[in-house]
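A.B. asks: Sharing a model that was predicted from the sequence below.
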Amino acid sequence: MADQGKGPVAASIEKKLIEGLTPISLNVIDESHHHAGHGHAGDKRHGNESHFRVEVVSAAFEGKSRVERHRIVNGLLAQEIAEGVHALAIGAKTPGEG
């Protein structure tokens, strides 16, 4: 799960999801480079970290709908979203689905 090469926003996302969901697996992918040159890319507060894909498998999602799972992840990452993360793609599964 931990990757020393992550930028500060990716590291913060990873830390909050680990603390909030105790995932069996977690992959935080910075996809910002795909959006270079777009008006929202490179927000001053986040440098070049603006677009992420999160793939998380956690028992915390048991019995939850897809929308509820996304709300949980968005709630945990509310600060990052408020501070300029422009896009967050979420793949949230239970251990049985993972």
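C.D. replies: Here it is on my side, so go on. Please read all numbers here as calculations on a predicted model, not as lab measurements.

A.B. asks: Please count neighbours and contacts with C-alpha atoms only from this point.
C.D. replies: Will do.

A.B. asks: Buried residues, the lengthiest helix in the chain. List them.
C.D. replies: In the chain, taking DSSP state H as the definition, the longest helix is helix 8-21. If you call a residue buried by 16 or more other C-alpha atoms under 10 Å, then helix 8-21 has these buried ones: Val9, Ala10, Ala11, Ile13, Glu14, Leu17, Ile18, Gly20, Leu21.

A.B. asks: Below is an additional structure, to be compared with the one above:
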Amino acid sequence: MPLSIDDLERAIRNACPVTHLEITDQSSGCGESYAIVLVSEAFEGLSTLKRHRMVNDLLKAEIAQMHAFSQKTFTPAQYQAYLAKET
């Protein structure tokens, strides 16, 4: 059974504190490929690699149901800086 955006969002919000979350279904609605932008205080002091490993561990069951999963992870301060560069 394909994973829905709601299922993925619920799993993420249950796994860690979320300041901001964007989920994009990159598979035209079939639930096979998702990209996320996740902002959390839980990432403070962690390298990008450690953050990605943390998310992969927290979402192991959900990721196993997908063909592809990509993530961008930020601390709240990093996300504000990222947004400032975008404008």
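C.D. replies: Thanks, I have the structure now. All values reported here derive from a predicted model rather than from experimental measurement.

A.B. asks: Tell me how they score on TM after superposing.
C.D. replies: Aligned and superposed, the two chains score 0.80 in TM-score terms (TM-score structural alignment, normalised by the length of structure 2); 78 aligned residues with a C-alpha RMSD of 1.7 Å.

A.B. asks: burial measure for whatever residue of structure 1 lines up with Gln26 of structure 2, as a count.
C.D. replies: Taking TM-score structural alignment as the alignment basis, one finds that Gln26 of structure 2 is matched in structure 1 by Glu31. With neighbours defined by other C-alpha atoms under 10 Å, the count for Glu31 of structure 1 comes to 17.

A.B. asks: now swap in Val55 of structure 2 and tell me
C.D. replies: Residues within reach of Val55 of structure 2, counting by other C-alpha under 10 Å, total 19.

A.B. asks: where's it, which helix or strand?
C.D. replies: In this structure, Val55 of structure 2 sits in helix 48-58 according to DSSP states H and E.

A.B. asks: which other residues reach the helix or strand following that helix?
C.D. replies: Downstream of helix 48-58 of structure 2, the first helix or strand assigned by DSSP H and E is helix 60-63. Residues from elsewhere that reach helix 60-63 of structure 2, judged by C-alpha atoms under 8 Å, 6 or more residues apart in numbering: Leu3, Leu8, Ala11, Asn56, Phe69.

A.B. asks: In contact with the last one: list those residues for me.
C.D. replies: Taking C-alpha under 8 Å, 6+ apart, we find Phe69 of structure 2 in contact with Ser33, Tyr34, Ala35, Ile63.
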